[in-house]
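*Asks:* Below: sequence and its predicted model.
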Amino acid sequence: MTALDFGIVFPGQGTKHELMEQALLLHRAHPLVQQLFATFGALEVDDLDLHDTAVSQPVTYVLGIAAVESKLGSEVRLPLVFGHSLGELTAAVCAGIIDVHSGFQLALKRGRLCRDRGVHTPGAMVAVAAAGLDEIEWVRRRALASTPGVLEIAGINSGRQAVLSGDAAVVAKAVELAEEECLRTELLPISGAFHSPRMIAVLPMWRRAVAAVEFRAGHSPFLSTIDARSHTDPEEVRELLIRALLMPVRWRETLQAAREFEFTALLDAGPGQTLVKLARRDPIVPIEALEDYRPAG
């Protein structure tokens, strides 16, 4: 198994569809991509409905794995791996804690559960950028005061950006209030209140799915974005992946924790370069695009 001096990070759902389509075409011959197409009865990229989270989640998972294996091979030892939201599952596979095919089945299950929950209780997610997180909390509380429902901080990506998740009407109110404050907002292409209490209804089904999969000691350090700590106990990783459906993504804290590990850089496996862009706005540790990586020799 080859040892490398850089870590790998994996994005969650939310990559622009055109970037996902490009990545699917690039990795079309990869066995896992072929399995993905067969699973959804797709012959061409256009046959995949990337607007459907039941499709886009496993697509994101598959493309992350395909990118790493295409660039680095299927057996690499890394100094660190972690992921954002869905990317936490991909990272657990890359770390050797879950086998790649079990990871694919979990990505399919997670996508279906999230889709079904969004249909039953429509939700939305929005990224809000401000001078500080206190401004985002000010918007969140006022939105809840005027439009009762659920609105939670689903992730803290930097000292100036967080993602809000909740009922569609409350998210819409938060966007309105944020824009009144001249804050920048970006609605995510997601139709559910992920990483919020709205996901509690599907948690038992997700727990059963994760419990059915074998978890083992990995070969690479795994850093969780749920508690911003490294884990070697496979059962701890199992429980974290279960809780991740409701818990916020502590991305900024996890990047700070990553500085304790020895690596020359972190590489964003994609699809897209979401994590590269986040690192440019809040340069705690350098993150580069895996697609731009050129191995020595």
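*Replies:* Arrived safely. Numbering: from 1, shown residues only.

*Asks:* rest of the way, CA atoms for contacts and neighbours
*Replies:* Noted.

*Asks:* where along the protein do the helices fall?
*Replies:* 17-26, 31-39, 53-72, 87-94, 100-120, 133-146, 168-180, 203-211, 234-243, 251-258, 274-281 (DSSP state H).

*Asks:* In the second one, which residues are buried?
*Replies:* What it means is helix 31-39. Judged by neighbour count (16 or more other CA atoms under 10 Å), helix 31-39 contains these buried residues: 32-34, 36-37.

*Asks:* Looking at the helices of the chain, spot the one closest to S220.
*Replies:* For S220, the closest of the helices of the chain is helix 87-94, at 8.0 Å, according to CA to CA.

*Asks:* which helices and strands sit right next to that closest one?
*Replies:* Counting contacts by 3 or more CA pairs under 8 Å, 6 or more residues apart in numbering; DSSP states H and E, helix 87-94 is packed against strand 7-10, helix 53-72, strand 81-83, helix 100-120, strand 222-224, helix 234-243.

*Asks:* Let's see that with 6 Å instead.
*Replies:* Contacts defined by 3 or more CA pairs under 6 Å, 6 or more residues apart in numbering; DSSP states H and E place helix 87-94 against strand 81-83.

*Asks:* So what touches the strand it packs on?
*Replies:* 7-11, 88, 91, 222-223 (CA atoms under 6 Å, 6 or more residues apart in numbering).

*Asks:* Could you do stretch 209-218 as well?
*Replies:* Residues contacting stretch 209-218 (CA under 6 Å, 6+ apart): 95-98, 234.

*Asks:* another one to put next to it:
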Amino acid sequence: MKAYVFPGQGSQFTGMGKDLYENSELAKSLFEQANEILGFRITDIMFEGTVDELKETKVTQPAVFLHSVILAKTLGENFQPEMVAGHSLGEFSALVANGTLSFEDGLILVSKRALAMQKACELKPSIMAAVIGLEDHIVEDICNSIDGVVAANYNCPGQLVISGELHAVELACEKMKEAGAVRALLLHVGGGFHSPMMEPAREELAAAIEATTFATPICPVYQNVTATAVSDPNEIKKNLIIQLTAPVKWTQSIQQMVADGATLFTEVGPGKVLARVIGKIDKGVVTAHA
């Protein structure tokens, strides 16, 4: 079965999407539509902006979304997913790809999500950190022993991201190293995503999601919150709202997709991070990039 996966924040790069814009009339039209919806020329930042300009959450999230979704739309008849999944932000790209959301609604929600998360980050200092070389249960035990930090992204075996209040994450990193972690390092991100620190953003995004039409998809999405196949629009909505404060179960999602018959995983969007981690989760599957 053909599975398509969509990357999240962190996969952006200067020049992203420029080749699509220049070589596809459909892509050019969609990019220009996006500029109008957002109220600023995000294409200028994507194609020519600095690394720092691209790092702004209000830019990064819609930029990665646009690159992924427009790339998928230019594939035409070659794009026939039997299952989809997206890492964090990438879940919105996946939901446009499988027909749950329209292009316009997906972009509006991603933009609102980005702004809400930015505001939540400004309320209290928070951060994320990557922990390399420890079993999941050890990372979870250490997080459970410290108030203000949680396991946030289960990327692949031996690679887990933690998130929360700044000092709590710093303390957790020290304990991870003491427990034998190869590395435990703070990440250069806007704040403590996928933790209770995002509660204000979750409340704000919930209203926008509830007011948006979600259609029945052409194939199931394996959602971050449940790591299971979901096709019911109301359940998809609920899980999408919870996602902001809950961990991204990427390892578990890929394992479930393989168990359900996925043999080829194609990454659609900027970068090749997901293809690499999928190879670490299951060495028996084939990965590709659109």
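*Replies:* Looks like it came in fine. None of the values given here were measured: they were computed from a predicted structure.

*Asks:* Closest to L19 of the first structure out of the contacts of stretch 209-218 of the first structure?
*Replies:* Distances from L19 of the first structure to the contacts of stretch 209-218 of the first structure, taken by CA to CA, are shortest for A95, at 25.2 Å.

*Asks:* gap between that closest one and V68 of the first structure?
*Replies:* 12 Å (CA to CA, to the nearest Å).

*Asks:* Check V249 of the first structure too.
*Replies:* For V249 of the first structure, the distance to V68 of the first structure - CA to CA - is 23 Å.

*Asks:* Looking at these two, which is more packed in?
*Replies:* V249 (27 against 21; other CA atoms under 10 Å).

*Asks:* Map that one across to the second structure for me.
*Replies:* Under the alignment (TM-score structural alignment), V249 of the first structure maps onto V248 of the second structure.

*Asks:* Report the contact partners of its match.
*Replies:* 153, 224.

*Asks:* One more: K18 of the second structure?
*Replies:* F47.

*Asks:* What is the equivalent residue in the first structure for it?
*Replies:* Match for K18 of the second structure (TM-score structural alignment): L25.

*Asks:* Report the separation between its match and E288 of the first structure.
*Replies:* Distance from L25 of the first structure to E288 of the first structure, by CA to CA: 22 Å.

*Asks:* and if you look at V139 of the first structure?
*Replies:* Taking CA to CA, one finds V139 of the first structure at 32 Å from E288 of the first structure.

*Asks:* Just give me the neighbour total for A116 of the second structure.
*Replies:* 21.

*Asks:* Without its sequence neighbours, what residue ends up closest to it?
*Replies:* The spatially closest residue to A116 of the second structure, leaving aside those adjacent along the chain, is A201, at 4.7 Å (CA to CA, 6 or more residues apart in numbering).

*Asks:* just to revisit the earlier point, show me which of the buried residues of helix 31-39 of the first structure is closest to G192 of the first structure.
*Replies:* Closest approach to G192 of the first structure among the buried residues of helix 31-39 of the first structure (CA to CA): L36, at 22.8 Å.

*Asks:* so how far is Q105 of the first structure from the closest one?
*Replies:* In terms of CA to CA, L36 of the first structure sits 10 Å off from Q105 of the first structure.

*Asks:* just checking, A124 of the first structure touches H195?
*Replies:* No. The criterion here is CA atoms under 6 Å, and A124 of the first structure misses it with H195 at 10.9 Å.

*Asks:* What residues does A162 of the first structure make contact with?
*Replies:* A162 of the first structure neighbours (CA under 6 Å, 6+ apart): 127-128, 155-156.

*Asks:* Would you mind finding the match for it in the second structure?
*Replies:* Using TM-score structural alignment, A162 of the first structure pairs with L160 in the second structure.

*Asks:* ok, now S224 of the first structure?
*Replies:* Checking TM-score structural alignment: S224 of the first structure goes with Q223.

*Asks:* That match - nearest residue in space that isn't next to it in sequence?
*Replies:* A85 is the one closest to Q223 of the second structure (CA to CA, 6+ apart), at 6.4 Å.

*Asks:* same deal with L19 of the first structure?
*Replies:* L19 of the first structure sits nearest to G272 (CA to CA, 6+ apart), 5.8 Å away.

*Asks:* same thing with Q13 of the first structure?
*Replies:* Ranked by CA to CA, 6+ apart and with sequence neighbours excluded, the top spatial neighbour of Q13 of the first structure is Q57, at 6.0 Å.

*Asks:* for the residue nearest the centre of the second structure, what are its contacts?
*Replies:* In the second structure, the centroid-proximal residue (CA atoms, centre = their mean) is S88; its distance is 2.5 Å. By CA under 6 Å, 6+ apart, the contact set of S88 of the second structure is G8.

*Asks:* Which position in the first structure pairs with it?
*Replies:* S88 of the second structure maps onto S85 in the first structure, by TM-score structural alignment.

*Asks:* how much space between that match and T39 of the first structure?
*Replies:* 23 Å.

*Asks:* now swap in E262 of the first structure and tell me
*Replies:* For E262 of the first structure, the distance to T39 of the first structure - CA to CA - is 39 Å.
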